[in-house]
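In: please find the sequence and the predicted model below.
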Amino acid sequence: MEETPLMHPPHWATAIRAQRQHLGLSQTQVAQASRLLNQTEVSRLERGLIHPTLDLGAAKLRALLRVLGWSLREFTQKTGLELAFEESPQALGLEAEVHFATFPVQATVLAGHQNTPTGEGLVSIPIEDLKALGVRPENVRVFAVNGDCMVSESVRAMSQSIAPGDRVAVDTGRMPQAGEVVVAWDGLNEVLLIKRYREEGEHIVFYPARRSVPPVVRHRDDPVKIIGPVVWRGGPFRG
């Protein structure tokens, strides 16, 4: 039986959606970062079709709050909901605070041949997530994506796509491994680009996700500089 969307979602559903959008995350990114939820559950939460404290269970709620950057107190303040679990908040681990590092968007990186201006601003990333990736906050640089060549033509791979308007964070503290997505300075065209990186003989090759777009091939002696591998992505046009 199909669920009928609510004409006016409850306040708690609107609050969850507003917090996700404030962080610049898509529903898919929230689900992936939680490691327990899926995109459908996030969508149903934001439409008021499932209840966060009655339907999710303790583990999924804890994961949701971690991704949204809410302590239990902030969750109850923003949504007006109280816990419906038998366990104490301390036993559930819901009182742990989430701390964020905030970075300016430094420049626009080219993903294709579009020339649409991309806005700047600030991006906040959970410090816990950076630590899990082995990334030091002082090595993070954030860029805005312009173009769609990193959007996969495979529907199954859409969650791995980097879309126009996304923000990406790179780790300048290490060199990328073959196959990783990187931001690089292409001195021949004097642009920052975002592509999948690989070294092939005397050449450095930058591959797009879209097969219809040709790769960028540069000789090792060309003025090319790898800024760093992409370790995080988010954006207002997702979800």
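Out: Received, thanks.

In: only C-alpha atoms from now on, for both contacts and neighbour counts.
Out: Will do.

In: what about Val224, neighbour count?
Out: Using other Cα atoms under 10 Å, Val224 has 18 other residues around it.

In: relative to Leu188, how far out is it?
Out: According to Cα to Cα, to the nearest Å, Val224 and Leu188 sit 8 Å apart.

In: what segments of this protein are strands?
Out: Applying DSSP state E to the chain gives strands spanning 100-110, 122-126, 140-146, 167-171, 181-186, 191-200, 203-207, 216-219, 224-234.

In: for the third one, packing partners?
Out: If I follow you right, that is strand 140-146. The contact analysis (3 or more Cα pairs under 8 Å, 6 or more residues apart in numbering; DSSP states H and E) places strand 140-146 against strand 100-110, strand 167-171.

In: okay, pairing it with this:
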Amino acid sequence: MWVQNPDLIARLLKALQWTPEEFTRETGIELPTMPAKLKASMTYMELIPLVGVVSAARGDSMAEPMGYVEVDSSVVSRHSGYTLFALEVDGDSMYCEDLPFAIPPGAIVVVAKEKQPSPGDIVVAWHREKEVGYLKQWFPKDGYQVLRSWNPDVPPMVVQGQDEVEIQGVVVQIVIDPSKVSVKPRGR
């Protein structure tokens, strides 16, 4: 019978995005105990709010509810003490063809709101005077902050004092949907 095939059960639960407990509750069918290794390999998705667009240098920034994005539940559980939200990236300051990692325009970043950044973390910084949110790499200095881009064509921002810029949160995951990402070659 199909309920005795753990691999088939795991694929069904993944497709439904249900835990074994949710499956039993919704269907009334008791599932056999799944092997721990198989259960650990299953991923579940959770929805978090997509609250706007963040500028990566030459991009736009806006705060406006845009719906929800699916995030692996392990990301949510790892950061359970924080409020998570997502932003779409506009601009190319965190994209560089010469790096093995990048955050291209069109990517979605998942941000932990209350998390305190460590030097080198990617943060969402709100510039009060300019009323714009930036996606940058954060480096605190004695009396000022440096917000750096990965794109060498974009100069770093040096922020004097804490009142100009407020760190909104730390990026904890980058979600790239190839169908939404548009990367323009440099120099064109």
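Out: That came through, no problem. Just so it is clear, the model here is predicted, and its values are computed rather than measured.

In: before we move on, back to that, which one of the helices and strands packed on strand 140-146 of the first structure lies closest to Leu45 of the first structure?
Out: strand 100-110 (23.8 Å; Cα to Cα).

In: and that closest one, how far from the second structure on average?
Out: Taken over the aligned residues, the distance from strand 100-110 of the first structure to the second structure averages 1.1 Å (mean Cα distance after the TM-score superposition for the first structure).

In: what residues in the second structure pair up with that strand?
Out: Under TM-score structural alignment, strand 100-110 of the first structure corresponds to residues 45-55 of the second structure.

In: run the chain-centre distance for that stretch.
Out: 8 Å (Cα atoms, centre = their mean, to the nearest Å).

In: stretch 68-88 of the second structure too?
Out: Centroid displacement of stretch 68-88 of the second structure relative to its chain, using Cα atoms, centre = their mean, is 7 Å.

In: Glu190 of the first structure maps to what in the second structure?
Out: Superposed on the second structure with TM-score structural alignment, Glu190 of the first structure falls opposite Glu131.

In: what count of nearby residues applies to that match?
Out: Other residues near Glu131 of the second structure number 11, with proximity taken as other Cα under 10 Å.

In: check contacts around it.
Out: Counting by Cα atoms under 8 Å, 6 or more residues apart in numbering, Glu131 of the second structure touches no other residue.

In: repeat that for Cys149 of the first structure.
Out: Cys149 of the first structure touches Ala111, Gly112, Pro208, Ala209, Arg210, Val213, counting by Cα under 8 Å, 6+ apart.

In: sort out for me which of these are in helices.
Out: Of these, none are assigned to helices by DSSP state H.

In: now those as CSV including neighbour count and distance to Ala184 of the first structure?
Out: CSV is the format used below for those (neighbours: other Cα atoms under 10 Å; distance: Cα to Cα, whole Å):
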residue, neighbour count, distance to Ala184 of the first structure
Ala111, 25, 11
Gly112, 20, 14
Pro208, 23, 13
Ala209, 23, 16
Arg210, 17, 18
Val213, 15, 18
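
In: run through who's touching stretch 164-177 of the first structure.
Out: 105, 111, 118-119, 123, 135-136, 139-148, 182-183, 197-198, 226-238.

In: what's the span of it from first residue to last?
Out: Stretch 164-177 of the first structure: ends 24 Å apart by Cα to Cα.

In: so it matches what in the second structure?
Out: Mapped onto the second structure using TM-score structural alignment, stretch 164-177 of the first structure covers residues 105-118.

In: quick one: buried residues of that stretch?
Out: Pro105, Gly106, Ala107, Ile108, Val109, Val110, Val111, Ala112, Lys113, Lys115, Pro117 (16 or more other Cα atoms under 10 Å).

In: for Asn151 of the second structure, see how far away the fourth one is.
Out: Counting by Cα to Cα, the gap from Ile108 of the second structure to Asn151 of the second structure is 18 Å.

In: ok, the last one next?
Out: With distances taken as Cα to Cα, Pro117 of the second structure is found 21 Å from Asn151 of the second structure.

In: what's the counterpart of Ser71 of the first structure in the second structure?
Out: By TM-score structural alignment, Ser71 of the first structure lines up with Ala10 in the second structure.

In: now do Val140 of the first structure
Out: Using TM-score structural alignment, Val140 of the first structure lines up with Leu84 in the second structure.

In: number of residues surrounding its match?
Out: Count around Leu84 of the second structure with other Cα under 10 Å applied: 23.
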